[in-house]
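In: no sequence for this one, just the structure:
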């Protein structure tokens, strides 16, 4: 099913779904289990701290460190060599397990707020020292860890070289581990944010370290509930991680359920909701998470997220927020389209399921996005003749869709409705039921819907679908327009299509109209020859002077060889009846088809042509030979110059090909 929201497998014909399916269990590992599962630990400081220094010497070390920093206060640049002395002091304070290390960390963390000191911190090894300290599991002093984390976060702000130091040995994992410490969460989150901002390598690493699951779990458990700033940072980090495919792949199955829970939280701000929904969409692009979502009854929760998006409070004065909301809804609808396009979807959500009732009710919703969602998802359920016939004959969904076409619905809704109807029209006797319900008068105004070309094309394509092997719908297309219609100068519905053909520059629309005319000929001409009733055929040619010109567009287009062959066949069929001869000649004369007729008849198979090309040429040649013979058989209709031209073709080319066929 085609629509503004591309549907993965709509229209496929598959066996009826097996409704005997089992839901799988979704696991929600604790944050402790997630972090303990990580085996690749970054380098740490030496665990042996046996050096002994007198208290006075420890004091002197701290004083020396403070003096070095004081010397650089107010300087635009710091001396890397002098900062290397700081690293040496830190190593000594660590080795003797000095209490002064906390003060040293505090002073250095304060200094890291100076942008000019950040790079020297990294180049001199100061950052490395504190990263190793953060990774050392035996450290239990929260104050020391707090200052170490502050230094790490400040040093990485807008400093990619230092960020690379963090990422190179996976120190983000060591930092994430401290989320288990309630006394440090208020600093761990901003530190991770500083490391990740505008640095793709860090995004990828924290994603692989499963930060999206960890933060989603912590938010869900209320860890940050009293701190709006931490919630903002956390939601942004979740979104950054969701953009990394490898990180998504490594996330536990329960991630999708956590994201759905966060998306349903009415306390979240618009920016937070936006982060969560964007993350949800990214996760549901992954096949594993699609299966988790479908097989565990979560699709209804995704529908709820879409419905909730309609009531999200945005700053109406902000153009950016308004655009973001629209994009959010489009992404959700696209995601739901992909979910419903999965073969699993029909197994877990048959027509008897509650979700079907929700979608059915949305067909008459006042919100565009809900109507679009309904058409797309129900259209993807319409993948077997049995389901399509039930939707029409038992449930009457086509009547709701036709009502939409007759309303003042916007382009997106019209387009998705037409896509759904086109799916329904493929099955069994559904075309007849659609015709009885008045679909042709409903789609006719949409042939002039120029503001959204996709709607115009879909409505044109719908007309062709309706008349395939349907004599009743063909005759409906030949019916006169109602009195008072704005297009009353056009005598029939088909006249409106032909008027669109003359007006449009769209090659696909021209081709669709041509295929519709070809389909009409395939239905009416054989039937007229079999019976004495030729009234519809007479109307076809008497009321539509240039009826064959759309077939000329099929013949002269170069994109689809099969369509060209279909055009030659239709033109030959048209020429086989007396009423159609003049129309066929009009096509040859006015659609540049005569020169192509000559070229087709005179062409010989090239050695370089593929087997498929040779078969296609032979088919075209056979159809053009039939065309010439049929035209000449209506001798009394042809003018002398046309008769001479066609006889020339017969003598020069047709006879040769016919002789060649006899010889072979």
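Out: Okay, I see it. On a predicted model such as this, the values are computed, not experimentally measured, just so you know.

In: drop to CA atoms for contacts and neighbour counts, all remaining ones
Out: Will do.

In: starting at the chain centroid, how far to stretch 286-302?
Out: Offset of stretch 286-302 from its chain centre (Cα atoms, centre = their mean, to the nearest Å): 16 Å.

In: Buried ones in it, by neighbour count?
Out: Going by neighbour count (16 or more other Cα atoms under 10 Å), the buried part of stretch 286-302 is 289-296, 298-302.

In: what does stretch 259-272 give?
Out: For stretch 259-272, using 16+ other Cα under 10 Å, the buried residues are 259-264, 268-272.

In: Ok, stretch 407-425 next?
Out: By neighbour count on 16+ other Cα under 10 Å, the buried set for stretch 407-425 is 409, 411-425.

In: hmm, back to that, just the buried residues of stretch 286-302 now: which is nearest residue 92?
Out: Taking Cα to Cα as the measure, residue 92 lies nearest residue 289 of the buried residues of stretch 286-302, at 50.5 Å.

In: Presented hereafter is structure B, for comparison with structure A:
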């Protein structure tokens, strides 16, 4: 269709003597003036067409003030305008809204005009309905106030009706809905109006003929699948199986045509399936599905050449989902012992060079390392040795997750010794973890996890009365002492216990260096919010420190006095044994200081 010359027609009607309107700036200025002068319908429509054309260029679009939009909104309310006129006014209004918050705010102030635009979504005139939806897309894009307003004006049911009717405006309706559901209120509305079921009813047809309808529908499901109710609804309809098949089909098509341009549909499908596995009720069902677990197993066992190439999104999806399925100890034990997924994860870790897949794999292994019944077996599979190279990664999240794996496994005696002594060619796991604290000195989470790793190594060694391993760990206790200075009170108990065990079992306790930071950290160890048992152990540690190191005598006097002063008000709630222990040890600290 030939594009109309709106400006030429406009000049032909009212501006034959305005030949000086030869530049875009003068055109835009003149059209804005015409709109502000209460023009006739014909002139207003032509002027709106000029605004729409000018609005395609950012530089020209930004020269129109909100007064131009105000004028278009006033004209929009005229009952004399037909569908064609309203369509062109929509185009003018819509283009002014693009990336312009001031114009968007101005439209929100024209409530009646916005109501009429909303109503025109239901117009039988396809062009008018299409342009009305386009106005709203430009209004709500990255603009929460606009999203909220459209939802409040019952935009969701209007769009669902448009989608259900299967008209030519369906793609635009789906696109608008995909933006609106980013608003939590809109997502709730979509669920309450059975919009998810409508999309799922349409999904087979969209999958049969993939186009923008499918892309927008999957985008909607991607956002909505963060909602717990939606997750359960998707599972009830077995959507994950449909999407897993679609993902595999998309990847196979790309492999066959050697096309590296991954479709956004694949990424959205992945996120929907992974989001579903965040729901505990969904996980209960999915963990028993042979088809689902079989699909994940198949993706993890692709040949190495595939793992590092086009199928990596499938592998990552499988690893992320298995990791989420393994969040409970029971499931983690089943996935390791009944389904052998630890072996498959290690295969991926060895074969795949993609950082995102490696991280997903490590995350899944982290969950599998938690149950006590898995620890010895995973150590036997050489998980510890496989993780060592990732402790040297420049990526903090990879280092952090690898350290957590070591910490979980180190509560088992054989694994504890492997962490300390086994050398894979990259050094021991312990040495690699200590190096990580230096390389990532600005990442508190890594400092914390390495300290916790050393703490559990000490605890396991002490429990087994393994003096040599304990002595090896105690040669560098700085990360454990450092735990007491970090803003993570929940780990103070681990640090205090480990340090107390170190002093109790180390052959020459006086050789254990005490950092100056303990003086600053000591008051934090007696916060009333900390468990009483932790405070009791902390008091015992301070007493040991000033006993073993006479130079520390008296340095905890004020801390002990303050802690003693706070105890009486806790006497009723605190366990009697711990209360007596805490009172006694704090008293000894003060008495010891006085005797010195």
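Out: Yep, that arrived. All values reported here derive from a predicted model rather than from experimental measurement.

In: TM-score for these two?
Out: Scored against TM-score structural alignment, normalised by the length of the second structure, the superposed chains reach a TM-score of 0.71; 507 aligned residues with a Cα RMSD of 4.4 Å.

In: returning to that earlier point: nearest to residue 452 of the first structure, out of the buried residues of stretch 286-302 of the first structure: which one, please.
Out: Using Cα to Cα, residue 302 comes nearest to residue 452 of the first structure of those, at 28.6 Å.

In: Look at the closest one and tell me its secondary structure.
Out: The assignment at residue 302 of the first structure comes out as helix when based on DSSP: H, G, I helix; E, B strand; the rest coil.

In: and it, what is it in contact with?
Out: 260, 332, 336 (Cα atoms under 8 Å, 6 or more residues apart in numbering).

In: Just name whatever secondary elements the helix or strand where the first one lies is in contact with.
Out: Same thing as residue 260 of the first structure. Assessed by DSSP states H and E, residue 260 of the first structure sits inside helix 255-263. For helix 255-263 of the first structure, the elements it packs on are helix 211-220, helix 270-283, helix 299-309, judged by 3 or more Cα pairs under 8 Å, 6 or more residues apart in numbering; DSSP states H and E.

In: rewinding a little: could the buried residues of stretch 259-272 of the first structure be laid out in a markdown table, adding distance to residue 164 of the first structure?
Out: Below are those laid out as a markdown table (distance: Cα to Cα, whole Å):
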| residue | distance to residue 164 of the first structure |
| --- | --- |
| 259 | 30 |
| 260 | 33 |
| 261 | 34 |
| 262 | 32 |
| 263 | 33 |
| 264 | 37 |
| 268 | 33 |
| 269 | 33 |
| 270 | 33 |
| 271 | 29 |
| 272 | 28 |
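
In: Residue 237 of the first structure: which of those is nearest?
Out: Closest approach to residue 237 of the first structure among those (Cα to Cα): residue 272, at 10.7 Å.

In: Apart from its neighbours in sequence, what residue is nearest that closest one?
Out: residue 235 (5.8 Å; Cα to Cα, 6 or more residues apart in numbering).

In: tell me the secondary structure for that neighbour?
Out: Following three-state DSSP, we place residue 235 of the first structure in the helix state.

In: neighbours of it, just the number please.
Out: Residues lying near residue 235 of the first structure (other Cα atoms under 10 Å) number 23.

In: same question, residue 400 of the second structure
Out: 24.

In: pretty sure it belongs to a helix, no?
Out: Yes - assessed by three-state DSSP, residue 400 of the second structure belongs to a helix.

In: is it true that it touches residue 449?
Out: Yes - with contact defined as Cα atoms under 8 Å, residue 400 of the second structure counts as touching residue 449 (7.0 Å).

In: circling back to that earlier point, after superposing, tell me the mean distance of the helix holding residue 260 of the first structure to the second structure.
Out: Mean deviation of helix 255-263 of the first structure relative to the second structure after superposition (mean Cα distance after the TM-score superposition for the first structure): 4.3 Å.

In: Now do that helix against helix 270-283, angle only.
Out: Angle, helix 255-263 of the first structure to helix 270-283, by axes from the mean of the first three to the mean of the last three Cα atoms, to 10 degrees: 160 degrees.

In: Tell me what angle helix 255-263 of the first structure forms with helix 211-220.
Out: Relative orientation of helix 255-263 of the first structure and helix 211-220, computed by the same axes, to 10 degrees: 40 degrees.

In: From what I see, the residue nearest to residue 272 of the first structure and residue 279 are in contact.
Out: No - at 9.2 Å, residue 235 of the first structure does not count as touching residue 279 under the criterion of Cα under 8 Å.

In: Right, I'll call it a day here.
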